[in-house]
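S.K.: 3D, please:
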Amino acid sequence: MTSNSSTVGQLLWHGPVCTSWKQEQEGAIYHLANCILLLGFMAGSGVYGGLYLFGFLGTGYLCHVLWGWFNACGLDVVLWSALLTAACLLQLGHLVYRLRVDTLPEEFCLLYKTLGMPLRVPLHTYQEIIRCCHQQVLTLATEQTYAVEGETPINQLSLLLAGRVRVSQDGQFLHYIFPYQFMDSPEWESLHPTEEGVFQVTLTAETECSYISWPRKSLHHLLDRERYISGLFSALLGYDISEKLYTLNDKLFAKFGLRFDIRLPSLYHVLGPSTSDGGLESEKDDQENCEPAMSPAEALPTSAQPTPSVTSSPSATSLPAPLPRARMSRPDSSVLGEDSTSLVLEDFEEVSGSESFMDYRSDGEYMR
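M.R.: Below is the predicted model of the structure:
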């Protein structure tokens, strides 16, 4: 026991005692194995980094097996190298299996590159999202209807992958839906999870279309469970709805050809004039116009009116026609503090006359 402890202490404190160093070098297989191991430890992270790492490590340990068998002639060298080679090969098999399982169909792979990668969505999160739609790609033939106005229930959320869909209301065209846009995002956002509703527009495929669809209940369960996915869908749906609003804004034209913006704050006074203030002002203007038309005789009390003579001419008794009210000139914008927006809107109101949004029977007729 004392001799063993003295030997260990000698190895720890004084190092191994080499009686003589080998004059010849190891063979080429030994040096090749170490070079391959050096390259293997330069691998990165991720699945492909793991494939690189264990591929080189397995090859390097295999070279150590050959070196221990032919040159070192050591059974311990062969066994340890063979064990490490087997561990690397098993890890390689596991990584290949994961890579095969994680492989997406072509449509979903392109969708991930278009929407997921710019937002840096993790691949496993994206896979959970597409598992909710059962990884099924649905199709629409040309002129096939996806939803009918007032009939189709809102029970799913769909994303167009290819083709073009026409949106109309009351037979009037509103806008198009293009690939990688939601087909029913306004309807989805208009309802709470416990509410039911039907489409207010008709969606018709103009070309052959393909899309994916999430069932409403399944998607709500997923959004309630995963906060990251819920925030992701909120951002995507909000952007999609804003794009549709801008598309509708491009269709708003006055009949004389001037385009105006629905975001202008004072556009309400042009599209929908108020009836309370406008009615009072119009009555006041009518009274002002009628007062000068009254004769001085009619303005006097009845008891003070003189008796008209029989020989008075008919022209003296007839009331003069009211004079047309002169149009007031617009004051300088610098005095009233108006900006260019209000001036444009006043020009719009002058040209359009009395027509407004309230004069149309429906939104579709106004959008025409």
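S.K.: make it CA atoms for all contacts and neighbour counts henceforth
M.R.: Will do.
S.K.: and Leu53, how many neighbours does it have?
M.R.: By other CA atoms under 10 Å, 22 other residues sit near Leu53.
S.K.: likewise for Pro105?
M.R.: 12.
S.K.: where exactly do the helices run in the stretch 101-250 of the chain?
M.R.: 106-111, 123-132, 185-190, 216-225, 227-249 (DSSP state H, counting those that start in this stretch).
S.K.: buried deepest among those, which one?
M.R.: With neighbours taken as mean count of other CA atoms under 10 Å, the helices of the stretch 101-250 of the chain reach their highest mean count in helix 185-190, at a mean of 16.
S.K.: what is the strand or helix carrying Asn34 packed up against?
M.R.: Using DSSP states H and E, Asn34 sits in helix 28-40. Helix 28-40 is packed against helix 46-67, with contacts defined by 3 or more CA pairs under 8 Å, 6 or more residues apart in numbering; DSSP states H and E.
S.K.: what is the helix it packs on packed up against?
M.R.: Applying 3+ CA pairs under 8 Å, 6+ apart, one finds that helix 46-67 makes contact with helix 28-40, helix 75-101.
S.K.: now those as a markdown table including mean neighbour count?
M.R.: Converted to a markdown table, the helices and strands packed on helix 46-67 look like this (neighbours: other CA atoms under 10 Å):
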| stretch | mean neighbour count |
| --- | --- |
| helix 28-40 | 17 |
| helix 75-101 | 15 |
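S.K.: looking at those, which is closest to Phe256?
M.R.: Smallest distance to Phe256 across the helices and strands packed on helix 46-67 (CA to CA): 60.4 Å, for helix 75-101.
S.K.: just the angle between that closest one and helix 46-67, please?
M.R.: With axes from the mean of the first three to the mean of the last three CA atoms, to 10 degrees defining the directions, helix 75-101 sits at 160 degrees from helix 46-67.
S.K.: quick one more, to check against the first:
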Amino acid sequence: MAWDNISQIDNRTVIFRNWTNPVIGCFTWTSPNHFLFQLANCVLLIALFAPDGKKGILFMHGFFVLGFLLLSVWSWVVLCAPDFFSWNFSFMVLNAIQTLFLMYHIRPVKFCDDLEQVYVSLFQPMKIPRHLFKKLVSTDYCTLTSLHEGEAYATQGISKTDRLGLLMSGKMNVYSHNNLLHQIHEKEFIDSPEFESGVGGDEKYQVSIFAGSMCRYIFWSRHSLEYLLIKESYLANVFNIILGRDITNKLYALNEKVALRKGSRVDIRLPSVSSSLKAKQDLRKTVAGVGDESPSHAPHTIIDDTGDDEVYIDESVEDQEKEGLLNGYLRQPYFRGPSLSTCSEFSRGESPRCSINSHSSNSGIHIKM
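M.R.: You can find the predicted model right below:
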């Protein structure tokens, strides 16, 4: 390799030139820089060891702010280089803005006491973050309201199934033709069967829901909730799980109301009952043994036409009962007891027939097998 020229710049640096590129080398080294310069680089090194996640990114940008601040002080006070200072100060400002932005997004989200209990009981075990639950319960999608004892949440045959309610405090009672089906307690959905079985929200409630005490609940309109769940796929999956579990609990609560003549219980998983569940839209009335109202006002409705035994239900509704439902409150004389029905015996070859009795002391549908 041939070298054309060697020119000495000073006593420390020599430039070697060849036909293509110059080569710079150092013969002597300066003393280490100021302590601020060393400390700033140590801080920047620590910032690069930040773990993954939002808190790790916040840690990294926070240490970057401190490191570039030290470099800015070093370049302004010790080095006296305005270009060094300008660059380091600009980096510090950018990282400070990013740090504040991250702190705003990961700030703790707090709710009122009722919503906090709902979140801890239902959504926190399913790993729903607080900011996502805050979007779910925001005023853009839901409404928070209260009911006094005896006031109606939904009226049978009148109210539309265009919403979904969640009871936060208090107790509600579900009736069908003056017969208590079951109760709704805190942290339970109010009308999950109707919401799940409905399609467009134009269907009518086949049960009446009244407040059994001072109730505080939150409800979503069907269209706004479906719009939110389309945008948030993870929330939609978790919400369907919670809703399905609530419907299952309500069905098993109704299962306790269904009894044979001998006193044994009827399992809703039996083929004769499960086929009725598939054929009917209102799950509560199907399991409890109360069929849909017939448009021709037929006195009886078959609830199971696939099994060996057919169950007939009397569905006549008095005018006074309809007037009470239209008034929107619970009339005490018609809701004295939690009874469902009593059954009369038939001759051999006939199916048992249940008649509604609002003043009966029995607490279930008794079927003679």
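S.K.: could I get the TM-score for this pair?
M.R.: For this chain pair, the superposition-based TM-score is 0.61 by TM-score structural alignment, normalised by the length of the first structure; 286 aligned residues with a CA RMSD of 4.3 Å.
S.K.: the helix holding Asn34 of the first structure vs the second structure, average offset?
M.R.: In the superposition against the second structure, helix 28-40 of the first structure averages 2.9 Å from its aligned positions (mean CA distance after the TM-score superposition for the first structure).
S.K.: ok, stretch 49-66 of the first structure next?
M.R.: Relative to the second structure, stretch 49-66 of the first structure is 1.7 Å off (mean CA distance after the TM-score superposition for the first structure).
S.K.: mind putting the helices and strands packed on helix 46-67 of the first structure into TSV with distance to Ala141 of the first structure?
M.R.: TSV is the format used below for those (distance: least, CA to CA, whole Å):
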stretch	distance to Ala141 of the first structure
helix 28-40	53
helix 75-101	32
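S.K.: contacts for stretch 100-114 of the second structure, please.
M.R.: Defining contact as CA atoms under 8 Å, 6 or more residues apart in numbering, one finds that stretch 100-114 of the second structure is touched by 54, 58, 116, 130-131, 134, 168-169.
S.K.: picking up where we left off before, quick one: closest of the helices of the stretch 101-250 of the first structure to Gly272 of the first structure.
M.R.: Smallest distance to Gly272 of the first structure across these (CA to CA): 17.2 Å, for helix 227-249.
S.K.: what angle do the closest one and helix 216-225 make?
M.R.: Interaxial angle, helix 227-249 of the first structure versus helix 216-225 (the same axes, to 10 degrees): 120 degrees.
S.K.: helix 227-249 of the first structure against the second structure, how far on average?
M.R.: Mean deviation for helix 227-249 of the first structure: 2.8 Å (mean CA distance after the TM-score superposition for the first structure).
S.K.: still on that earlier bit, next, report how far the helix holding Asn34 of the first structure is displaced from the centre of its chain.
M.R.: In terms of CA atoms, centre = their mean, to the nearest Å, the centre of helix 28-40 of the first structure is found 51 Å from the chain centre.
S.K.: try stretch 28-36 of the second structure
M.R.: Relative to the mean C-alpha coordinate of its chain, stretch 28-36 of the second structure is positioned 60 Å out (CA atoms, centre = their mean).
S.K.: Arg361 of the first structure corresponds to which position in the second structure?
M.R.: Following TM-score structural alignment, the counterpart assigned to Arg361 of the first structure within the second structure is Ser355.
S.K.: pull the residues that contact the helix holding Asn34 of the first structure.
M.R.: Applying CA under 8 Å, 6+ apart, the contact partners of helix 28-40 of the first structure are 52-57, 59-64, 66-67.
S.K.: in CSV, list these along with distance to Leu39 of the first structure.
M.R.: CSV is the format used below for the contacts of helix 28-40 of the first structure (distance: CA to CA, whole Å):
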residue, distance to Leu39 of the first structure
Tyr52, 9
Leu53, 8
Phe54, 11
Gly55, 10
Phe56, 7
Leu57, 8
Thr59, 11
Gly60, 9
Tyr61, 13
Leu62, 15
Cys63, 14
His64, 15
Leu66, 19
Trp67, 19
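S.K.: which one among the residues you listed gets closest to Gly353 of the first structure?
M.R.: Taking CA to CA as the measure, Gly353 of the first structure lies nearest Tyr52 of the contacts of helix 28-40 of the first structure, at 74.8 Å.
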